[in-house]
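1. how would this look folded up:
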Amino acid sequence: MPATNLKIMMSSANVLLKLFARGFYKEHAGLFIFLFVTFVSYFFFIQILNPHIEPDEIILYNLILGIAFISTPIVTLFIAGIWFVYAVKSCTYIMSQLLLDSNQFLRCSLTAWPKINQYKFWVLVQAAILAPLIAYSVFSFILGLIFHHYIIPIAILTYISLLVGLSALTCLVVSNRSHEVLQFHMFRKVIIPLSKPQFSLFLYYVLDEMGLTFIVTKTLSLSVSVAMLMLLDNFITDSRFSFLVVLAVSVSHAVLIFHSHAFEEKYLSIIRNLPILRVKLFLYMVLLYMLMILPEAVLIFVVFGFIKSVPLLFFGISIMILMRTIFFVHDTSGGNYIRVIFGLFVIFFILLLFDLGMFVAIVNFSLAFLFFYRLYYVKEFKLKPR
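-> This is a model prediction of the structure:
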């Protein structure tokens, strides 16, 4: 290959990495921060959760997730499903970016290359986006060699290679298609005849317009909760552990909570002009988030029983309500909102280690009601709270 063509290819690859790979990480920074804090916190506080762990056992407990991944087929299949959703999310993000007017120049420059070169570009982009999965696959393979598990680690490397290859192929096909993209809204035919209470409108909107975001959020939430319950079943009788599971479930819905605020501001601002009591509106919000975490609530009731599950769900709802009413205190943007949620997560995590779950729930619910009741009309009428 001539040096000029090689230089042009490197420039094209660099543009694609900046547009898609860097943009993907920037848009999903909150998810990566949450996962990083969850794992790092577990590594550092595992001995606090179980003081009976001997120092020489700490490393083994820290590696328990990786060991289960390479030795338990069920766990492997479960995590493989999460990785598949992640790959689909990456392809969806790239498709959405390709439809932007500012990126239409790619249809002239990128498609001018032979298909094999285009495929190499997309493999590089997908490898960059799936880099955390690739790194964990390599780590699992090394762990398998150490603990003499060979079949599953090899299958994992093969699987991640197929994900990268198929994702790149999908991007190749989409990038060579015309600008018009068909959109199907079959869900609307089902929901139009149904009654829609005010508190349920956002859920209908999510299922119709944000289906993939909803699936990814639910997959993350259920995956984190199931993984914690399966891998840390020795701590299941510890009340602190049950509250930590609910904390992970609640915070994983931060994206949907952010969009619920945006949805209400854009489409339901007229409600401030209707004669509806603020207490009733607050209860509507509680009902919305109760419905939002219904699958996780069923799981919690099955695992912990009715008596223990009621305070746990109260704790989870209180966190979600507080994350929503933060917008009444300060209309934060996406980046600032993620920082606030990150800070709340760290604070709640530390408090739960001292077995203060119900105290945190009562404080959260009280603050959320205070913010909502006093500040609900402030933004609309520019009034100072009395």
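
2. contacts and neighbour counts: CA atoms only from here.
-> Will do.

3. For the helix or strand harbouring Ser137, which outside residues touch it?
-> Using DSSP states H and E, Ser137 sits in helix 131-147. With contact meaning Cα atoms under 8 Å, 6 or more residues apart in numbering, helix 131-147 is reached by 66-67, 69-70, 83, 127, 150, 153-154, 156-157, 160.

4. Downstream of that helix, the next helix or strand is which one?
-> helix 151-175.

5. and the angle for that next one with helix 131-147?
-> Calculated by axes from the mean of the first three to the mean of the last three Cα atoms, to 10 degrees, helix 151-175 forms an angle of 160 degrees with helix 131-147.

6. which one of the contacts of helix 131-147 is nearest Val249?
-> Taking Cα to Cα as the measure, Val249 lies nearest Trp83 of the contacts of helix 131-147, at 18.6 Å.

7. Distance check, that closest one against Arg22.
-> 19 Å (Cα to Cα, to the nearest Å).

8. Neighbour count: these two, which is higher?
-> Trp83 (17 against 14; other Cα atoms under 10 Å).

9. what sits against that one?
-> Applying Cα under 8 Å, 6+ apart to Trp83 gives the contacts Leu133.

10. and whatever helix or strand it lives in, which residues are buried?
-> Using DSSP H and E, Trp83 falls within helix 73-98. Within helix 73-98, the residues that count as buried by 16 or more other Cα atoms under 10 Å are 75-76, 80, 82-83, 85-91, 93-95, 97-98.

11. again with stretch 317-331
-> Within stretch 317-331, the residues that count as buried by 16+ other Cα under 10 Å are 317-328.

12. and the closest residue to His253 other than its chain neighbours, how far is that from Leu31?
-> Excluding the flanking residues, the one nearest His253 by Cα to Cα, 6 or more residues apart in numbering is Thr217, at 6.3 Å. According to Cα to Cα, Thr217 stands 10 Å off from Leu31.

13. who touches both of these two?
-> Listed as contacting both Thr217 and Leu31 by Cα under 8 Å, 6+ apart are Ser252.

14. Please generate a structure for the following sequence too, so the two can be compared:
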Amino acid sequence: MIAPLTRTLIRILAIGFYREHAGVLACCFGTVLCYCFFITPAGHIDPRDLVMYNLTFTLAVLDAPIVMFTVCVLWLLYTIKSWQYIAKQLRAPENMFLYYSVNAFSRFRQFVSWSLAQFVILLPIIVYGIMILVVGMSYHSYKVPIILWLYILLLGSISARVYMYFMYEQATVPKTALFTQILKSWPKAYFSLPFYNMLHTTPWMGLITKVFSLLVLMSTFYFFNQLENTAVLYMVILITCMSHTILIYRENSFMEMYMPMARNFAYSRARIYGQHVIYYSLLLIPETVVLLTYTDLLTTALLFTFSLGCLLLLRSLLYIPSMYMRRYLWSITGIFTLSFIVILSQGGWLLIAATVTTSFTLCHTYYYQKET
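-> Here you go, the predicted model:
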């Protein structure tokens, strides 16, 4: 029988987590299941062996260190997302009673209940771990399943300790983050204000975006050791640029909400565009380092210019009047599709020129026409 404390935590927090993230979880978990059971490999394979073939291939792929590392990082990001949700729910007025009721139990009882609640949140990961365990035992491959299950147990245990920390510490007046205390006295250039706002308000969003971008790049170079087709690199860079969409949109929201007076500054539109160039060049430093590691200087320069042009275009779109989220997403979808077609047509140079020219034109035309 489930203890009352555990049942309460599961009903209020774990089930609430699934309600809020049902769409994303269904999409991600459904993609994994479709891959494992419905993807048909090349060649003739008996339909009776198709599912086991895909499961075996999944286990073989996980033996690759870079893929194993990617899976662990994705699971860690999922766990961190659950920490953010639990922290937000514990601060909600309707859940303040948990501070008094949960802390009335012993620390061991709290640890067990929080661990069980976290394992309920980790059910999609646990189901995938069970699948890997079954396939591994069938083919006498125990290393990957054991490592993954130890990792799952570690995530659950660490999460329980994190939640206990929330219960004891968040009832007090929140403290300013250490990096905020360090950086608040530094002089800050105008173009860097969105970056400091991201560090202060949504640091995990920026971290997740950069980790995803770097993993996509590194995985591409890992699986294609001799990558001579530049079209593949342009496609990968296009995907990494699109992953920055939410950061760009939040940057614009921050400037519109907290810096509306900026349009009264004595800044020319060329200077505003130049500040965007500096900001996004700094934002692309991690990707540039990876490109320099795996490609020559000329290829890196071309890909960097293309990625910079894409980010500038995504930013300049937001200067168009009435460019709200829905219309912005449709515009991005159109840009992605058109860019994909141009890349397949070996039009990398054309795409670089088009993104830079269009972004500057949009910024120059609409910067002072933006509705506030």
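
15. hmm, back to that, how big's the offset between the helix holding Trp83 of the first structure and the second structure?
-> Helix 73-98 of the first structure, aligned to the second structure and superposed, deviates on average by 3.0 Å (mean Cα distance after the TM-score superposition for the first structure).

16. How about stretch 314-325 of the first structure?
-> Compared with the second structure after fitting, stretch 314-325 of the first structure has a mean deviation of 1.9 Å; criterion: mean Cα distance after the TM-score superposition for the first structure.

17. what stretch of the second structure does that stretch fall on?
-> Across the second structure, the stretch matching stretch 314-325 of the first structure (TM-score structural alignment) is residues 305-316.

18. and the one helix or strand Gly334 of the second structure maps to, which residues are buried?
-> For Gly334 of the second structure, the element it lies in under DSSP H and E is helix 325-344. Judged by neighbour count (16+ other Cα under 10 Å), helix 325-344 of the second structure contains these buried residues: 328, 332, 335-336, 339-340, 342-343.

19. And stretch 17-27 of the second structure, by the same measure?
-> In stretch 17-27 of the second structure, counting by 16+ other Cα under 10 Å, buried: 17-18.

20. Report the distance from that stretch to the chain centre.
-> Using Cα atoms, centre = their mean, to the nearest Å, the mean C-alpha position of stretch 17-27 of the second structure is found 15 Å from that of the whole chain.

21. cool, and stretch 174-194 of the second structure?
-> Centroid separation for stretch 174-194 of the second structure versus its chain: 23 Å, with Cα atoms, centre = their mean.

22. Give me the residues contacting that stretch.
-> Contacts to stretch 174-194 of the second structure, defined as Cα under 8 Å, 6+ apart, come from residues 200, 251, 254-255, 275-276, 278-279.

23. And Gln126 of the first structure, what's its match in the second structure?
-> Under TM-score structural alignment, Gln126 of the first structure pairs with Gln118 in the second structure.

24. What degree of burial does its match show, as a neighbour count?
-> Applying other Cα under 10 Å, I find that Gln118 of the second structure has 26 neighbouring residues.

25. now for the helix or strand in which it is found, which elements pack on it?
-> Assigned by DSSP H and E, Gln118 of the second structure belongs to helix 107-121. If you count contacts as 3 or more Cα pairs under 8 Å, 6 or more residues apart in numbering; DSSP states H and E, helix 107-121 of the second structure packs onto helix 4-9, helix 15-20, helix 143-169.

26. okay, those in a markdown table with distance to Pro187 of the second structure next?
-> What follows is those, written out as a markdown table (distance: least, Cα to Cα, whole Å):
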| stretch | distance to Pro187 of the second structure |
| --- | --- |
| helix 4-9 | 45 |
| helix 15-20 | 39 |
| helix 143-169 | 32 |
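
27. Which stretch among the ones you listed approaches Lys370 of the second structure most closely?
-> Using Cα to Cα, these put helix 15-20 closest to Lys370 of the second structure, at 33.3 Å.

28. With the first structure overlaid, how far apart is that closest one on average?
-> Looks like 3.1 Å for helix 15-20 of the second structure (mean Cα distance after the TM-score superposition for the first structure).

29. Report all helices and strands that that helix contacts.
-> Helix 15-20 of the second structure packs on helix 107-121, going by 3+ Cα pairs under 8 Å, 6+ apart.

30. Would you mind pulling the contact partners of the helix it packs on?
-> With Cα under 8 Å, 6+ apart, helix 107-121 of the second structure has contacts from 3, 5-6, 9-10, 13-15, 17-18, 82, 102-103, 126, 156-157, 159-161, 163-164.

31. same check, this time on stretch 95-109 of the first structure
-> So stretch 95-109 of the first structure is in contact with 20, 171, 174-176, 179, going by Cα under 8 Å, 6+ apart.

32. Longest helix of the first structure, counting residues only.
-> In the first structure, taking DSSP state H as the definition, the longest helix is helix 294-329.

33. elements contacting that one?
-> With contacts taken as 3+ Cα pairs under 8 Å, 6+ apart, helix 294-329 of the first structure sits against helix 239-251, helix 254-267, helix 278-292, helix 357-375.

34. looking at it, Ser322 of the second structure is touching Glu371, isn't it?
-> Yes. With contact defined as Cα atoms under 8 Å, Ser322 of the second structure counts as touching Glu371 (7.1 Å).

35. Ignoring the adjacent residues along the chain, who's closest to the aligned partner of Cys241 of the second structure in the first structure?
-> Correspondence of Cys241 of the second structure to the first structure, assessed by TM-score structural alignment: Ser250. Nearest residue to Ser250 of the first structure, sequence neighbours excluded (Cα to Cα, 6+ apart): Gly316, at 5.6 Å.

36. Contacts only, for that neighbour.
-> Counting by Cα under 8 Å, 6+ apart, Gly316 of the first structure touches 246-247, 249-250, 361.

37. quick check, nearest of those to Leu222 of the first structure?
-> Val249 (7.4 Å).

38. Any idea how many residues pack against the closest one?
-> Val249 of the first structure has 24 nearby residues by other Cα under 10 Å.

39. What's the separation between it and Leu163 of the first structure?
-> Taken as Cα to Cα, the span from Val249 of the first structure to Leu163 of the first structure is 27 Å.

40. how near is Arg240 of the first structure to Ser309 of the first structure?
-> In terms of Cα to Cα, Arg240 of the first structure sits 13 Å off from Ser309 of the first structure.

41. do Leu124 of the first structure as well
-> 46 Å.

42. Same check on Ala254 of the first structure?
-> Relative to Ser309 of the first structure, Ala254 of the first structure is positioned 22 Å away (Cα to Cα).
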